[in-house]
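Student: All I have is the shape, not the residue letters:
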């Protein structure tokens, strides 16, 4: 297993731009997958954030109650959430 450190003082990307650069710099052994979750009690993801994620060159999905027009979105209300995500991942990774 490779251990990666982001080149910042905190060791983690602080913005979407930094996260995108970080993802591009990594030498992935496997197909990268990013799953974003935000506590529904606080608030859902902004449309700006979701639109920015569509520009990443990797497999991404948010877990949110509002679907996105071009990105797979999974609801916390889905009783089979984990299975739905696993099925989507299997389909997605086999297509690449």
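Tutor: Perfect, thanks for sending it. Here the structure is a predicted model, which means the values were calculated and not measured. Numbers count the residues shown, from 1 in each chain.

Student: C-alpha from now on. contacts and neighbour counts both.
Tutor: OK.

Student: List the contacts of stretch 67-87.
Tutor: 50, 54, 60, 61, 62, 63, 64, 65, 66 (Cα atoms under 8 Å, 6 or more residues apart in numbering).

Student: try this one side by side with the last:
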């Protein structure tokens, strides 16, 4: 979750296992930069649940998802996009300029 070079402290509660636990841990971190979370779904699973996606809309972070079933309030990218990485990088650049 946190690159080693940022030296994020381990959660005293262990690895966050729910979105609520992740939100609490996220808020306790003192970020020098603005991190971006990118969620992707495994190809053999059913995709993200609506509950999970709805919860992400309330997460206090910059978030996007890579999925075949986009959510209207979350930036979404198709895993089938032949220019997926470039599309995400363009979104990241636009997002950073807005911050």
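Tutor: That came through, no problem. Just so it is clear, the model here is predicted, and its values are computed rather than measured.

Student: if we can go back for a sec, max pairwise distance over the contacts of stretch 67-87 of structure 1: which two?
Tutor: 54 and 65 (17.5 Å; Cα to Cα).

Student: Could you tell me which helix of structure 2 is the longest one?
Tutor: Ranked by residue count, the top helix of structure 2 under DSSP state H comes out as helix 84-98.

Student: and it, how far from structure 1 on average?
Tutor: Its aligned residues in structure 1 lie a mean 0.4 Å from helix 84-98 of structure 2 after superposition (mean Cα distance after the TM-score superposition for structure 1).

Student: For that helix, buried residues please.
Tutor: 88, 91, 92 (16 or more other Cα atoms under 10 Å).

Student: try stretch 35-52 of structure 1
Tutor: Along stretch 35-52 of structure 1, these residues count as buried under the neighbour rule (16+ other Cα under 10 Å): 45, 50.

Student: Can you get me the start-to-end distance on it?
Tutor: 14 Å (Cα to Cα, to the nearest Å).

Student: for stretch 79-89 of structure 2, same thing?
Tutor: Start-to-end span of stretch 79-89 of structure 2 (Cα to Cα) is 14 Å.

Student: Which part of structure 1 matches it?
Tutor: Matched against structure 1 by TM-score structural alignment, stretch 79-89 of structure 2 falls on residues 76-86.
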